[in-house]
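Visitor: All I have is the shape, not the residue letters:
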């Protein structure tokens, strides 16, 4: 049985709170929460990934509801994207114990650098809705985004919300605020898809996950309300900061191998 001292528990709860806030605004809360779990002695990578999903789903459910009430994201886009993401996340979770994460990190790092440069060099990106495709074409592209990013979330996780936001902005043409609102609904589905595999496999540390989830929930509520109040410009700034931090984190992992 895992035994943690009071300081470790407090730091993990703080990580959950911060992760919930970041994830609610623009995604990427796993950048904080998953590494914190991986640093705890006695926790295997699969246990950390599974417990992170439990904590995250509590936060994403809160932020998704908050965004739905205040922004009203288009469920015609959210529905097919979320279903495809759930299936992708389940498949990714099945592969999580079989494929070393180190194979993916250099590729993800290059993609993130490109995303950051594109966002910084195009100030108008995500400033307003400029939707591409209509009808079934829009839904098919949205579902494809959900499937690919869902698989990544089940396999690794950190930065999933960030990838969802930039895909919805750059590919489908949403502005940052509604993109973040849609991303929360989809992110809830990816967390659920991964848990459908992790829970029966016994990988979830329930006590720790529920405690961090409660902290994540509080952070998510605060973050979602701030994002709605301050709009797409605020979300864009936080997005750039989170992507920059994710690049630093993955860059360190790649260079220190």
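Guide: Structure's in. What do you need? All of these numbers come straight from a predicted model, not from anything done at the bench.

Visitor: From here on, just use CA atoms for contacts and neighbour counts.
Guide: Will do.

Visitor: Let me see the contact set for residue 15.
Guide: Contact analysis of residue 15 by Cα atoms under 8 Å, 6 or more residues apart in numbering lists 32, 33, 36, 212.

Visitor: Off-centre distance for the one helix or strand the last one maps to?
Guide: What that stands for is residue 212. For residue 212, the host element (DSSP states H and E) is helix 206-255. Remark: helix 206-255 is offset 8 Å from the chain centroid, using Cα atoms, centre = their mean, to the nearest Å.

Visitor: Which strands and helices lie in contact with it?
Guide: On a contact count with 3 or more Cα pairs under 8 Å, 6 or more residues apart in numbering; DSSP states H and E, helix 206-255 meets helix 6-25, helix 45-70, helix 105-121, helix 160-170, helix 176-201.

Visitor: Let me have those in a markdown table, extended by distance to residue 239.
Guide: Converted to a markdown table, those look like this (distance: least, Cα to Cα, whole Å):
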| stretch | distance to residue 239 |
| --- | --- |
| helix 6-25 | 8 |
| helix 45-70 | 16 |
| helix 105-121 | 9 |
| helix 160-170 | 7 |
| helix 176-201 | 9 |
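
Visitor: Just tell me which of these ends up closest to residue 76.
Guide: The closest of the helices and strands packed on helix 206-255 to residue 76 is helix 176-201. By Cα to Cα, the value is 10.4 Å.

Visitor: Quick one: work out the angle between the closest one and helix 6-25.
Guide: 130 degrees (axes from the mean of the first three to the mean of the last three Cα atoms, to 10 degrees).

Visitor: helices or strands next to helix 176-201 in the packing?
Guide: Packing partners of helix 176-201 (3+ Cα pairs under 8 Å, 6+ apart): helix 6-25, helix 45-70, helix 75-96, helix 135-155, helix 160-170, helix 206-255.

Visitor: how about those helices, which one is nearest residue 102?
Guide: Residue 102 lies closest, by Cα to Cα, to one member of these: helix 206-255, at 7.7 Å.

Visitor: just the angle between that closest one and helix 105-121, please?
Guide: Going by the same axes, to 10 degrees, helix 206-255 makes 80 degrees with helix 105-121.

Visitor: one more structure, for comparison:
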């Protein structure tokens, strides 16, 4: 497959923007996957997913390191969740071809709408940390939801993974949005790694394009992580709502129009 200069430049610009979105609150795949499918006509969906993972793992890993250097990460939750995420996202990638999109889109739409209502109805959620929520039971639940449930989703589908992870950590263990986003980047790096290994093994990664997008994704991720740390949880909450609504519109279009 060959790309003309305009298509390549567009993909690199979108990769940088996706890195920024992913670093702040997740959901960069909402931008990058459609851009890959539109910018490289004829690219198999599996190859688009695999190439997206190559770019995304560079960005999420960079964001995770940036957060880790500037804020305290809850490794007791993020560490085990990331380990499970590698395995479960890989399993999701193996099963990706067996699940028709029509089967999951309505469920994801309902979940996203519920997330939007939940965040709007609870304006204090994630703005201030609630350490009293960090009980042993809730920690185990957060590891299971993030490392198993969301990781499987990432391998199967992808877009919105980081958003679901941020919500899991804020709602279950009382992290504020900045620390929840930091933990989400660690786990998201694990989900990207697990899925990438599977897609690479079956030959569905466009390595040269993915590497070029990875460089741009890293630049966007560094900027996004630093901006989130500087501007705080209120800023992350606003971006979260915008991304969730954009995901709802995109999936709704795919379900009923596309």
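Guide: Looks like it arrived, so ask away. Being a predicted model, the structure only gives us computed values, none of them experimental.

Visitor: care to give me the TM-score?
Guide: With the length set by TM-score structural alignment, normalised by the length of structure 1, the two chains reach a TM-score of 0.96; 255 aligned residues with a Cα RMSD of 1.1 Å.

Visitor: residues contacting residue 76 of structure 2?
Guide: Going by Cα under 8 Å, 6+ apart, the list of residues near residue 76 of structure 2 is empty.

Visitor: The same query, at a cut-off of 10 Å, please.
Guide: 139, 140, 143 (Cα atoms under 10 Å, 6 or more residues apart in numbering).

Visitor: Ok, residue 188 of structure 1 next?
Guide: 53, 56-64, 82, 85-86, 161.

Visitor: Closest to residue 252 of structure 1 out of those?
Guide: residue 161 (20.9 Å).

Visitor: Please tell me how far residue 166 of structure 1 sits from residue 212 of structure 1.
Guide: As for residue 166 of structure 1, its distance to residue 212 of structure 1 is 27 Å (criterion: Cα to Cα, to the nearest Å).

Visitor: more neighbours, the two?
Guide: Taking other Cα atoms under 10 Å, residue 166 of structure 1 and residue 212 do not tie; residue 212 has more neighbours (30 against 26).

Visitor: separation between that one and residue 5 of structure 1?
Guide: Residue 212 of structure 1 sits 15 Å away from residue 5 of structure 1 when distances are taken as Cα to Cα.

Visitor: Of the contacts of residue 15 of structure 1, just say which sits nearest to residue 92 of structure 1.
Guide: Distance to residue 92 of structure 1 across these (Cα to Cα) is lowest for residue 33, with 19.1 Å.

Visitor: tell me the secondary structure for that closest one?
Guide: Recorded secondary structure, residue 33 of structure 1: helix (DSSP: H, G, I helix; E, B strand; the rest coil).

Visitor: show me what contacts residue 201 of structure 1?
Guide: By Cα under 10 Å, 6+ apart, residue 201 of structure 1 lies in contact with 50, 195.

Visitor: how about it, what's its match in structure 2?
Guide: Using TM-score structural alignment, the equivalent of residue 201 of structure 1 in structure 2 is residue 202.

Visitor: Any idea how far apart the tips of stretch 124-144 of structure 2 sit?
Guide: Start-to-end span of stretch 124-144 of structure 2 (Cα to Cα) is 25 Å.

Visitor: quick one: buried residues of that stretch?
Guide: Across stretch 124-144 of structure 2, burial judged by 16 or more other Cα atoms under 10 Å covers 125-127, 129-130, 133-134, 138-144.

Visitor: Now the two most distant members of those residues.
Guide: Going by Cα to Cα, the pair spanning those furthest: 127 and 144, at 23.7 Å.

Visitor: ok, the contacts of residue 15 of structure 1 in structure 2: which stay?
Guide: Counting by both residues aligned by TM-score structural alignment, their matches' Cα atoms under 8 Å, the contacts of residue 15 of structure 1 that remain in contact in structure 2 are 32, 33, 36.

Visitor: so the first one sits right up against residue 39, yeah?
Guide: Spelled out, it's residue 32 of structure 1. No. Between residue 32 of structure 1 and residue 39 there is no contact under Cα atoms under 10 Å: 11.3 Å.

Visitor: Map residue 71 of structure 2 across to structure 1 for me.
Guide: Using TM-score structural alignment, residue 71 of structure 2 pairs with residue 71 in structure 1.

Visitor: Let me know the secondary structure of residue 2 of structure 2.
Guide: From three-state DSSP, the assignment for residue 2 of structure 2 is coil.

Visitor: what's the neighbour count on it?
Guide: By other Cα under 10 Å, 9 other residues sit near residue 2 of structure 2.

Visitor: What of the one 5 residues further on?
Guide: By the measure other Cα under 10 Å, the count of residues near residue 7 of structure 2 is 16.

Visitor: pretty sure it is touching residue 40, no?
Guide: Yes. Between residue 7 of structure 2 and residue 40 there is a contact under Cα under 10 Å: 7.6 Å.

Visitor: contacting residues for residue 126 of structure 1?
Guide: Here residue 126 of structure 1 is in contact with 119, 165-166, 168-170, 173-179, 232-233, 235-236 (criterion: Cα under 10 Å, 6+ apart).

Visitor: Which of those residues are retained in structure 2?
Guide: Listed in the original numbering, the contacts of residue 126 of structure 1 still in contact in structure 2 are 119, 165-166, 168-170, 173-179, 232-233, 235-236 (both residues aligned by TM-score structural alignment, their matches' Cα atoms under 10 Å).
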